[in-house]
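**Student:** Quick check, what structure comes out for this input:
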Amino acid sequence: MTANPVHTALWPAPHASGAVDATVHVPGSKSVTNRALVLAALASEPGWLRRPLRSRDTLLMAGGLRAMGIEIEEGVGPDGTGEAWRVLPTGLRGQATVDVGNAGTVMRFLPPVAALADGPVRFDGDPRSYERPLNGVIDALRHLGARIDDDDRGALPLTVHGGGALDGGTVSVDASSSSQFVSALLLSAPRFNQGVEVRHTGSTLPSVPHIRMTVDMLRAVGAQVDSPDSGGEPNVWRVTPGALLGRDLTIEPDLSNAQPFLAAALVTGGRVVVPDWPARTTQGGDRLREIFTEMGGSCELTDYGLVFTGSGSVHGIDVDLGDVGELAPGVAAVAALADSPSTLRGVAHLRLHETDRLAALTKEINELGGDVTETADGLHIRPRPLHGGVFHTYEDHRMATAGAVIGLAVEGVRIENVATTAKTLPDFPDLWTGMLGA
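**Tutor:** Coordinates of the predicted model:
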């Protein structure tokens, strides 16, 4: 693996001089914001998104919807307080070009929307986006009646020739490489003439909480969804056609993006408070409470938010992260600083994320003196004394935050292209130094 030579700026990762004690306001969830944008765009009436995340991925989603004719007004909420976006579902037009960047949600959620547009919609993105699998969405949409030109690559760039409507119906999808294949079809399904019945045919299904999030959000805007978690057939989801409501939705904090800050409390034996942590959520990041407690911390969920405290010791863990693969880089970083070995399982699909995360974590931690080996479906990490050096990020936001966690305990770590964190966590360097009291 090679780092992108275009992004050579190095950020000296702050080294913690003592226990962290901070309150960190984590911005809104990318996963919730981007799903909410799609559902609001397909609704039959205007809707509000309060406290949306403003990051590269969410701005790309908003930009893609705007390109297809949806009006999204940015301002304050209907009560005159707080940042909010008003979404006006003014109809979907073709003759558009959508820049997906390297956002999995954008490249997978918007082609089904484009199939409902009146005319062709071209999708393009960063060079890495060409390597990420889209065949699950492309093949399914073709089966449901859409016409798509992708030169048989099963990947970007591609053009969806929207016909103003889509028949829908029953379709089989192998979502082993990404649960987003399922969510992509479900989100637009209420607008399909026959709705949709999605059958997952693969042997594994990663990131199931993200599908539950999609189902919950569909139900919240009036969709009828039959799913495995509500007593339905395993690996089958059915969405009935019908109008979607415009809602006034407040976006939860992004719990996955809270990970580096909770890790800071764990690694330094300190305390971090994350306000507004929800008591009930479909976000996979909520598992951090369980994982980081097993690794040596303790947490308390209060009316104000989550209070997480490190004990001063960090323990290894043997954990299946198949449902929450986005947490693997941060868990690996903490595991490299633990007092016993760790094994991370169930995350073979991370080889197809923003970068091959398993290869990247192995290479970067080992170049700092670590002992990480890849397994068929994850990583085995044996803690070793680490030293400073350059931590490459491969334009992957979670690689950057993982390197920052290691830098708390290891002097001289320099993060290449820390600006890539803007993909989902804007202003990360300022939040990080602010947490440390700098």
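
**Student:** contacts, neighbours, all on C-alpha from now
**Tutor:** Will do.

**Student:** State whether V418 and W11 are indeed in contact, as I suppose.
**Tutor:** Yes - counting by Cα atoms under 8 Å, V418 touches W11, with 6.5 Å between them.

**Student:** Of these two, which one has the most company?
**Tutor:** Neighbour count, other Cα atoms under 10 Å: between V418 and W11, V418 has more, with 29 against 18.

**Student:** dump the residue contacts of that one.
**Tutor:** V418 makes contact with 10-11, 393, 397, 400, 429, according to Cα atoms under 8 Å, 6 or more residues apart in numbering.

**Student:** In strands, which of these appear?
**Tutor:** Among these, the members found in strands (DSSP state E) are 10-11.

**Student:** Buried ones among the contacts of V418?
**Tutor:** 10-11, 393, 397, 400, 429 (16 or more other Cα atoms under 10 Å).

**Student:** Which neighbouring elements make contact with the host helix or strand of W237?
**Tutor:** Using DSSP states H and E, W237 falls within strand 236-239. Using 3 or more Cα pairs under 8 Å, 6 or more residues apart in numbering; DSSP states H and E, the elements in contact with strand 236-239 are strand 196-200, strand 225-226.

**Student:** next up, for comparison:
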Amino acid sequence: MTGSLDSLWPAPTATDPVDAVVTIPGSKSATNRALVLAALAAEPGFVRRPLRSRDSLLMADGLRALGIGIEDTLNSSSGVSGGGDAWRVLPDQLNGPALVDVGNAGTVMRFLPPVAALADGTVQFDGDPRSYERPIGAVIDALRSLGARIEDEGRGTLPLTVHGTGGLVGGTVTVDASSSSQFVSALLLSGPRFQQGVEVRHVGGPVPSLPHIRMTVEMLRAAGAQVDAPEDGGEPDVWRVAPGALLGRDIVVEPDLSNAAPFLAAALVTGGTVVVRDWPERTSQPGDQLRDLFTRMGGSCELTHEGLRFTGSGRIHGLEADLHEVGELTPVIAAVAALADSPSHLSGIAHLRVHETDRLAALAAEINALGGDVTETADGLRINPRPLHGGVFHTYEDHRLATAAAVIGLAVKGVQVENVATTAKTLPDFPGLWSALLDSTTTVKG
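**Tutor:** Next up is the predicted model:
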């Protein structure tokens, strides 16, 4: 448990059904993948409408530390207001010595060591205290087997040092990615720059969050890489990337659909309507499954010319669901389930114990502290709805815990969220966006 009680944020309670149009900032997952691919490309490229949050800024700064030029640009035709609406990425010679601060960003701590192995010089990685506890050993071991020299004093965790030699042989590597799909994506993203490319063979339990690997594969192909993946009829749990130059591209980042979860939940909880602008008709983002999951919990939705229109029915039903592929949606779904009219069982999410915090333990502890009845299972949560009361909801430096607390606060008076500022990890100015959501005269813009 972290943070000061002096930083408590009173979660607003809804007095009427919400009726709002919401613009969600860009996808963190797509932004950080796009930055890595642009940095490894053979020519400059643009990343437009990127997410500008702590995690994406850490990624940009990490690449800058490796010698990549990243400039802010502004394109008035894009319709996006604010500072700069794009990053222009100028690939340069990767070099060191460098210090990369990963914060507590899984994509940064896992995607950048393979890039650093391609650098000419020494690169040190460090981060927040929680980053020392998050698994990265599979990436370290894989890179070593592919020819990289890495020092971690045998911990298999941060901090660590990568001694880049300007290139990496690559080849075939075996990885246990049962605790994070990012282990696979990390190797695939840099694979085109390895001399022999890379073949990643997963061994172990099911890989969580497979849509994120599909996103990696799609973005690699769009950048000109040749990729073989299981969904193309290839071997199960085997991905291959051929060596070759990557194209500098003009990439427009989709809205972060996972960050739409609390806003859609607000429609479900209050029996109102929320339109999320620019919801793509086709996407590899896991958040797209919110349409099905929240419909099963009592809402209805349709894709319109403006985006996704989601409407709550005034009733919330419990949910029996395997969230293995969409684990990041669990905190908000659990919050909604705590307000439902029947029990819920969320399974397939044991890997959430090694995310920003142990999300299963944290959700059980904090919802129960408000009068709930949540029990942990081996791979998930059982939630029996009970009348909830106000109180402090601790966030454990976890952005998705904070947004889950805000959802509960819509229906429960007196919920105080500790360290709501942690939402800046992926959703800048969440408190402002959330307050605007409850003002039906306001269009909510991220």
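
**Student:** Just send the helices and strands packed on strand 236-239 of structure 1 back as TSV, with mean neighbour count and distance to G437 of structure 1 too.
**Tutor:** Listed next are those as TSV, based on neighbours: other Cα atoms under 10 Å; distance: least, Cα to Cα, whole Å:
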stretch	mean neighbour count	distance to G437 of structure 1
strand 196-200	22	48
strand 225-226	20	47
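
**Student:** Export the ones you listed as TSV, with columns for distance to V274 of structure 1.
**Tutor:** Below are those laid out as TSV (distance: least, Cα to Cα, whole Å):
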stretch	distance to V274 of structure 1
strand 196-200	36
strand 225-226	33
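
**Student:** quick one, strands of the stretch 151-300 of structure 1?
**Tutor:** Assigned by DSSP state E, counting those that start in this stretch, the strands in the stretch 151-300 of structure 1 fall at 158-163, 169-173, 196-200, 225-226, 236-239, 248-250, 271-275, 297-301.

**Student:** For I381 of structure 1, find the nearest of those.
**Tutor:** Closest approach to I381 of structure 1 among the strands of the stretch 151-300 of structure 1 is made by strand 297-301 (19.4 Å; Cα to Cα).

**Student:** Onto which residues of structure 2 does the closest one map?
**Tutor:** Across structure 2, the stretch matching strand 297-301 of structure 1 (TM-score structural alignment) is residues 299-303.

**Student:** post-alignment, that stretch versus structure 1, mean distance?
**Tutor:** After superposition onto structure 1, stretch 299-303 of structure 2 sits on average 0.3 Å from its aligned residues (mean Cα distance after the TM-score superposition for structure 1).

**Student:** Next: stretch 430-437 of structure 2.
**Tutor:** Once fitted to structure 1, stretch 430-437 of structure 2 is off its aligned match by 0.5 Å on average (mean Cα distance after the TM-score superposition for structure 1).

**Student:** residue ranges for the helices of structure 1, please.
**Tutor:** Ranges of helices within structure 1 are 30-41, 56-67, 104-114, 135-143, 180-188, 208-220, 259-268, 288-294, 328-335, 357-367, 397-409, 428-435, based on DSSP state H.

**Student:** Can you convert these into a markdown table and add a column each for distance to V20 of structure 1?
**Tutor:** Below are those laid out as a markdown table (distance: least, Cα to Cα, whole Å):
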| stretch | distance to V20 of structure 1 |
| --- | --- |
| helix 30-41 | 26 |
| helix 56-67 | 29 |
| helix 104-114 | 33 |
| helix 135-143 | 44 |
| helix 180-188 | 36 |
| helix 208-220 | 30 |
| helix 259-268 | 6 |
| helix 288-294 | 16 |
| helix 328-335 | 15 |
| helix 357-367 | 23 |
| helix 397-409 | 10 |
| helix 428-435 | 7 |
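
**Student:** between those, which one is nearest to F123 of structure 1?
**Tutor:** helix 104-114 (7.5 Å).

**Student:** For that closest one, what is the distance to the chain centroid?
**Tutor:** 14 Å (Cα atoms, centre = their mean, to the nearest Å).

**Student:** what does stretch 134-149 of structure 2 give?
**Tutor:** The answer for stretch 134-149 of structure 2 is 22 Å, by Cα atoms, centre = their mean.

**Student:** rewinding a little: got JSON lines for the strands of the stretch 151-300 of structure 1, with distance to N135 of structure 1 too?
**Tutor:** Listed next are the strands of the stretch 151-300 of structure 1 as JSON lines, based on distance: least, Cα to Cα, whole Å:
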{"stretch": "strand 158-163", "distance to N135 of structure 1": "11"}
{"stretch": "strand 169-173", "distance to N135 of structure 1": "9"}
{"stretch": "strand 196-200", "distance to N135 of structure 1": "14"}
{"stretch": "strand 225-226", "distance to N135 of structure 1": "24"}
{"stretch": "strand 236-239", "distance to N135 of structure 1": "19"}
{"stretch": "strand 248-250", "distance to N135 of structure 1": "32"}
{"stretch": "strand 271-275", "distance to N135 of structure 1": "38"}
{"stretch": "strand 297-301", "distance to N135 of structure 1": "41"}
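
**Student:** Noted, bye for now.
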